[in-house]
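S.K.: missing the sequence, but the structure's below:
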């Protein structure tokens, strides 16, 4: 589904629960193409039977248990003068989205934004992206929830970026802020992950074969040194020097960064889809301030050790599990600073419960 040279891989299916995945952090494009091929064959047969809508409903209702999701966050300014990260935790926005009730039971949204050149782009994205998403969320009967949600996400990112750039260019002098965006939209037990830039989303999934927890990457980093990203930038008349767009900008996709949009920097996100399973423990969303000093596996194992720490004190009236997740976020953010991450650090952990 890549849209031409350097185009985004818009709908990348992550491996299913029983695929025996280890801690590998890349989903191969060949696997994606296989999945898409299977999907195409399936769709044809469904259309022949005239049962496409019925099949969609059956798939959505296949698991009667909708996993509960709850977000926790910690942030540290680090050595930076100001905090340019922003985040959003919306454990349940079903009522606001008003989805077609026959198909969708619960909608949640979690996001991390890492600003650069100022705080305005990340703050704007945190305030507006989910509002635009709610407005554009599918209403009434839809034949394919997945296609409609994907289109909704693409439109939402485009609209949010355009709104910010319009506001930024009207200032004197014009704002030059930009921001990454990593958003997880949960529709029942399906995660849709849309991201720009180098903030990341990681899923902790227990692998029954190896009896170990794996760190599965849910997002795709965008930096100008990657072949497809560099080709798009060069095609637009820009260049990559010292691993940066025009020798300055570290990411090749972002919200804002108006002065680089004519050089091939885009706000079109990669969108991936992941079916939650009973083996899934939590989702980690974090900016590159964490991943400069932690590998995804290290971060996941650090969180797991905190969750198993029975010494963590809980305040009266607060469930012990909440105290442990809060402590995991705070300890991981602190450890990133101790390890020398000079950047802002935002750590969000989304608990997956049954």
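M.R.: Perfect, I can see it now. As the structure is a prediction and not an experimental result, all values here were calculated from the model. Numbering: from 1, shown residues only.

S.K.: From here on, just use CA atoms for contacts and neighbour counts.
M.R.: Noted.

S.K.: what sits against residue 206?
M.R.: Counting by CA atoms under 8 Å, 6 or more residues apart in numbering, residue 206 makes contact with 212, 213, 214, 279, 280, 281.

S.K.: Just the buried ones from the residues you listed?
M.R.: The neighbour count (16 or more other CA atoms under 10 Å) marks 213, 214, 280, 281 as buried among these.

S.K.: rewinding a little: distance to residue 167 and secondary structure for the contacts of residue 206 - can I get that in JSON lines?
M.R.: Output for the contacts of residue 206, formatted as JSON lines (distance: CA to CA, whole Å; DSSP: H, G, I helix; E, B strand; the rest coil):
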{"residue": "212", "distance to residue 167": "48", "secondary structure": "strand"}
{"residue": "213", "distance to residue 167": "45", "secondary structure": "strand"}
{"residue": "214", "distance to residue 167": "42", "secondary structure": "strand"}
{"residue": "279", "distance to residue 167": "44", "secondary structure": "coil"}
{"residue": "280", "distance to residue 167": "41", "secondary structure": "strand"}
{"residue": "281", "distance to residue 167": "40", "secondary structure": "strand"}
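
S.K.: here comes the other one, which I'd like you to weigh against the first:
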């Protein structure tokens, strides 16, 4: 029986706004949009938290669930709280700061997966869902991206797309080799012929007996972490979308679409741009849940003056 609806659910959970940093007074604009689409259930979760913690950090995360919605929802909750409890070395050199962020985000994926395994529904074997996770921590001079799965993070630089993450598909050579070393196989582009992503949180049926060794997990929670030195004069915005978007658009097509909405169509806010992006993907044939989140960086906001007067800091999830 098909898991697709005859008619898509196009109502969107969405929001957006503007914020000034507490310390640097830099101005950012943000938005998210999420749509169930043609799937019978909505299994995505997301988080956009401006002025995250005690410093001028901004957190953006998209979780694309599968096999149910519980893993995505729980990871969103657990990850945000876990990161709030971390200590980042903000007083060292730039190299030390980058290392602090990279280490914290890498370890956070591993620790959050263990915490997820202790949730009653997973511990008792009542729920077998999993979720991809793509998380970006945005600071004044750097963007740190941590990713497990095929949700993708892209930065727009001079209207050109730069991928900050790579999709973890089982058919990719590095993923295939890792899966084989862990005792599995890849058939028809799927782990053991069944699972469509090579890395995720949850999916504990693929991690039995090896929660403490991510290299032995058939579907591993181990993230790739990339530290991107941001340039305020040329970097425009950071965009994270689940694979419902990337199934039908390239990174460059998505970036170009946002710029055209703002510049050509004179759309006054990012939320409307993302709503239009999801509708565009639906028209192009996407059959999946779709979630997109965006943070526009200070130079882009200032030069183009697209966005309205800053509002207070906010946490949206």
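M.R.: Noted; the coordinates are in hand. None of the values given here were measured: they were computed from a predicted structure.

S.K.: quick revisit: can you tell me which of the buried ones among the contacts of residue 206 of structure 1 lies closest to residue 86 of structure 1?
M.R.: Using CA to CA, residue 281 comes nearest to residue 86 of structure 1 of these, at 24.2 Å.

S.K.: how close does the closest one sit to residue 68 of structure 1?
M.R.: Note on residue 281 of structure 1: its distance to residue 68 of structure 1, by CA to CA, to the nearest Å, is 11 Å.

S.K.: cool, residue 125 of structure 1 as well?
M.R.: From residue 125 of structure 1 to residue 68 of structure 1 the distance is 25 Å (CA to CA).

S.K.: if you count what's nearby, which of these two comes out ahead?
M.R.: Using other CA atoms under 10 Å as the criterion, residue 125 of structure 1 and residue 68 rank with residue 125 on top: 30 against 16.

S.K.: Counterpart of that one over in structure 2?
M.R.: When structure 2 is aligned by TM-score structural alignment, residue 125 of structure 1 is paired with residue 75.

S.K.: Can you name the residues that contact that match?
M.R.: With CA under 8 Å, 6+ apart, residue 75 of structure 2 has these contacts: 63, 112, 113, 116, 201.

S.K.: Walking through the stretch 101-250 of structure 1, point out its strands one by one.
M.R.: Ranges of strands in the stretch 101-250 of structure 1, per DSSP state E, counting those that start in this stretch, are 107-116, 178-179, 181-187, 190-196, 200-207, 212-217, 240-241, 244-245.

S.K.: ok, average deviation of the last one from structure 2?
M.R.: Right, the one you point to is strand 244-245 of structure 1. In the superposition against structure 2, strand 244-245 of structure 1 averages 0.5 Å from its aligned positions (mean CA distance after the TM-score superposition for structure 1).

S.K.: In structure 2, what stretch matches that strand?
M.R.: The aligned range for strand 244-245 of structure 1 in structure 2 is 190-191, by TM-score structural alignment.

S.K.: same thing with the first one?
M.R.: Equivalent residues of strand 107-116 of structure 1 are located at 57-66 in structure 2, counting by TM-score structural alignment.

S.K.: Neighbour-wise, which one of the contacts of residue 75 of structure 2 leads?
M.R.: Counting neighbours by other CA under 10 Å, the top entry in those is residue 63, with 33 neighbours.

S.K.: centre of the chain versus the longest helix along structure 1, how much separation?
M.R.: In structure 1, with assignment by DSSP state H, the single longest helix is helix 145-169. Counting by CA atoms, centre = their mean, to the nearest Å, helix 145-169 of structure 1 is centred 15 Å from the centre of its parent chain.

S.K.: same thing with stretch 237-256 of structure 1?
M.R.: Averaging C-alpha positions (CA atoms, centre = their mean) puts stretch 237-256 of structure 1 21 Å from its chain's average.

S.K.: before we move on, back to that, what is in contact with residue 281 and residue 68 of structure 1 at once?
M.R.: 351, 352, 353.

S.K.: residues near the last one, how many?
M.R.: It refers to residue 353 of structure 1. 13.

S.K.: Repeat that for residue 84 of structure 2.
M.R.: 11.

S.K.: That one matches what in structure 1?
M.R.: Match for residue 84 of structure 2 (TM-score structural alignment): residue 134.

S.K.: Quick one: residues contacting its match.
M.R.: Counting by CA under 8 Å, 6+ apart, residue 134 of structure 1 touches 96, 97.

S.K.: Distance of it relative to residue 121 of structure 1?
M.R.: Taken as CA to CA, the span from residue 134 of structure 1 to residue 121 of structure 1 is 20 Å.

S.K.: for the stretch 201-350 of structure 1, what spans make up the helices?
M.R.: Assigned by DSSP state H, counting those that start in this stretch, the helices in the stretch 201-350 of structure 1 fall at 227-235, 258-261, 288-291, 296-307, 320-338.

S.K.: among those, which is the most enclosed?
M.R.: Ranked by mean neighbour count, the helices of the stretch 201-350 of structure 1 are led by helix 288-291 with a mean of 23 (mean count of other CA atoms under 10 Å).

S.K.: So which bit of structure 2 is that helix matched to?
M.R.: The alignment of helix 288-291 of structure 1 onto structure 2 (TM-score structural alignment) spans residues 243-246.

S.K.: The matching stretch vs structure 1 - mean distance after superposition?
M.R.: Its match in structure 1 and stretch 243-246 of structure 2 itself, once the structures are fitted together, sit a mean 0.4 Å apart by mean CA distance after the TM-score superposition for structure 1.

S.K.: which residues sit against that stretch?
M.R.: If you take CA under 8 Å, 6+ apart as the criterion, stretch 243-246 of structure 2 is touched by 64, 150, 151, 152, 278, 281, 286, 287, 288, 289, 290, 291.

S.K.: Tell me the buried residues in stretch 202-216 of structure 1?
M.R.: Buried residues in stretch 202-216 of structure 1, counted by 16+ other CA under 10 Å: 202, 203, 204, 205, 206, 207, 213, 214, 215, 216.
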